[in-house]
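Novice: Sequence and predicted structure are below.
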Amino acid sequence: MSKKEFVINPLGYVRHNGTGFYLELLEKYAGASRGLEGFNYINVLWWANLTDGNEYRAILECEQPYKGAPEKVGVFATRSPGRPNPISLSSVNVLSLEKGKIHVAYIDAEDGTPIIDIKPYHPSLDRIRDVKVPDWCSHWPKWYEDSAVFNWEAEFISAR
């Protein structure tokens, strides 16, 4: 098998201006958001640029990241930004659209984070009725909306 390289170019950047979050699209991609009106959630794929280094890409296992989790957890069982390819996914609530900007309620990415793709959230494709998770995270919220009031800080083990 031959080695392949992939080129991913940013479509725009996550912005936080102190009062809110928005996705700022590069001018050449501004028209790509046409038709998103009516969708109140989108999936945003973004490049975890702050953890894009060889030391982060070499992380395959994490020391117990969550309380109650096994002592070691493979990175694919976490949402950690340190991973072989620093691609992250966030489902976000769309507040409003304007040319070249998608205003969102919140996104767990830093200001200036490159956006690599946007897809509409669609229940027939993205929602799954019977989801199974390990016991150590089974008490986490079942719905995105409940996550806002869940005490996530209590779930993580502080740096050792």
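Specialist: Cool, got the structure. Being a predicted model, the structure only gives us computed values, none of them experimental.
Novice: Please count neighbours and contacts with C-alpha atoms only from this point.
Specialist: Will do.
Novice: mind listing the helices for this structure?
Specialist: Using DSSP state H, the helices of the chain run over 54-57, 123-126, 144-147.
Novice: Check what contacts the last one and list those residues.
Specialist: Identification of contacts with helix 144-147 by CA atoms under 8 Å, 6 or more residues apart in numbering yields residue 141.
Novice: if we go to 10 Å?
Specialist: Identification of contacts with helix 144-147 by CA atoms under 10 Å, 6 or more residues apart in numbering yields 91-93, 140-141.
Novice: what's the most distant pair in these?
Specialist: Pairwise distances across these (CA to CA) peak at 19.8 Å, for the pair 93 and 140.
Novice: hold the first one in mind and look at this next one:
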Amino acid sequence: MHDINPIGIIHSPHYSIEDMPIQPKGASGVEGYALINEKYIAALHDLEGFSHIYLVYSFHKATRTELLVTPFMDKQTRGVFATRSPLRPNHIGLSIVRLKRIEKNKVIVEGIDVLDGTPLLDIKPYIEKFDGVKESVSGWLQASDTEISKKRSDNRFR
């Protein structure tokens, strides 16, 4: 197994786990940035050609692991792998955000749903040709009528 070390820190206007967007769609227009460690600046070369990127990060405030959780968008208990809960075994998060620009080691993004101070593990470009799935099915969430853009977090996943 390889060691995983942060490549930077994510900064956002979200300073508390409670009352923040639960997904990037709920953070429309919200700006933040990833401050990349100086030794990784060369790795940002050519990234500005992409409109969107994946941020892979650590849910560093998650204090426990649960195999069954009740997600924000549901009232029923679900397996953690069928949710976006931070209480996963490895506490790894993933968000697709809009890349606005890069200033040296500062990657400025929009649609950020991540807690300020979150360790960034990786960045990958979103590539529609590879990542877009036309016939996807969203499992238990298909039946949900909850408006994702209005849903906010609470303290259930501390």
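Specialist: Arrived safely. The shown structure was predicted, so the numbers you read here are calculated from the model rather than taken from an experiment.
Novice: Superposed, what's their TM-score?
Specialist: The TM-score (TM-score structural alignment, normalised by the length of structure 2) is 0.77; 141 aligned residues with a CA RMSD of 2.7 Å.
Novice: circling back: selection in ChimeraX covering whichever of the contacts of helix 144-147 of structure 1 are buried, please.
Specialist: To isolate the buried members of the contacts of helix 144-147 of structure 1 in ChimeraX, using 16 or more other CA atoms under 10 Å:
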select :91,92,93
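Novice: Would you mind checking which of the contacts of helix 144-147 of structure 1 is nearest to residue 36 of structure 1?
Specialist: residue 93 (12.0 Å).
Novice: Map residue 70 of structure 2 onto structure 1.
Specialist: Mapped onto structure 1 by TM-score structural alignment, residue 70 of structure 2 lines up with residue 63.
Novice: Same check on residue 4 of structure 2?
Specialist: Using TM-score structural alignment, the partner of residue 4 of structure 2 in structure 1 is residue 8.
Novice: Identify the residue nearest that match in space, chain neighbours excluded?
Specialist: Leaving aside its chain neighbours, residue 8 of structure 1 sits nearest to residue 116 (6.9 Å; criterion: CA to CA, 6 or more residues apart in numbering).
Novice: Mean distance of the strand ranked longest in structure 2 to its aligned residues in structure 1, please.
Specialist: Longest strand in structure 2, counting residues (DSSP state E): strand 92-103. By mean CA distance after the TM-score superposition for structure 1, the fitted strand 92-103 of structure 2 averages 0.6 Å away from its aligned residues in structure 1.
Novice: what's the first-to-last distance across stretch 42-61 of structure 2?
Specialist: Start-to-end span of stretch 42-61 of structure 2 (CA to CA, to the nearest Å) is 29 Å.
Novice: chain center to that stretch, what's the gap?
Specialist: Counting by CA atoms, centre = their mean, to the nearest Å, stretch 42-61 of structure 2 is centred 11 Å from the centre of its parent chain.
Novice: against structure 1, where does it fall?
Specialist: Mapping stretch 42-61 of structure 2 onto structure 1 (TM-score structural alignment) gives residues 31-50.
Novice: Wait, the match of residue 70 of structure 2 touches residue 157, no?
Specialist: Yes. In this structure residue 63 of structure 1 lies within contact range of residue 157 using CA atoms under 10 Å: 9.4 Å.
Novice: Mutual contacts of those two, please.
Specialist: With CA under 10 Å, 6+ apart, residue 63 of structure 1 and residue 157 have common neighbours residue 69.
Novice: circling back to that earlier point, with respect to residue 105 of structure 1, which of the helices of structure 1 lies nearest?
Specialist: Closest approach to residue 105 of structure 1 among these (CA to CA): helix 144-147, 11.6 Å.
Novice: How many residues are close by residue 76 of structure 1?
Specialist: Neighbour count for residue 76 of structure 1, taken as other CA atoms under 10 Å: 12.
Novice: Tell me which residue of structure 2 lines up with it.
Specialist: So, by TM-score structural alignment, residue 76 of structure 1 is matched to residue 81.
Novice: ok, its match to residue 91 of structure 2 distance?
Specialist: Taking CA to CA, one finds residue 81 of structure 2 at 11 Å from residue 91 of structure 2.
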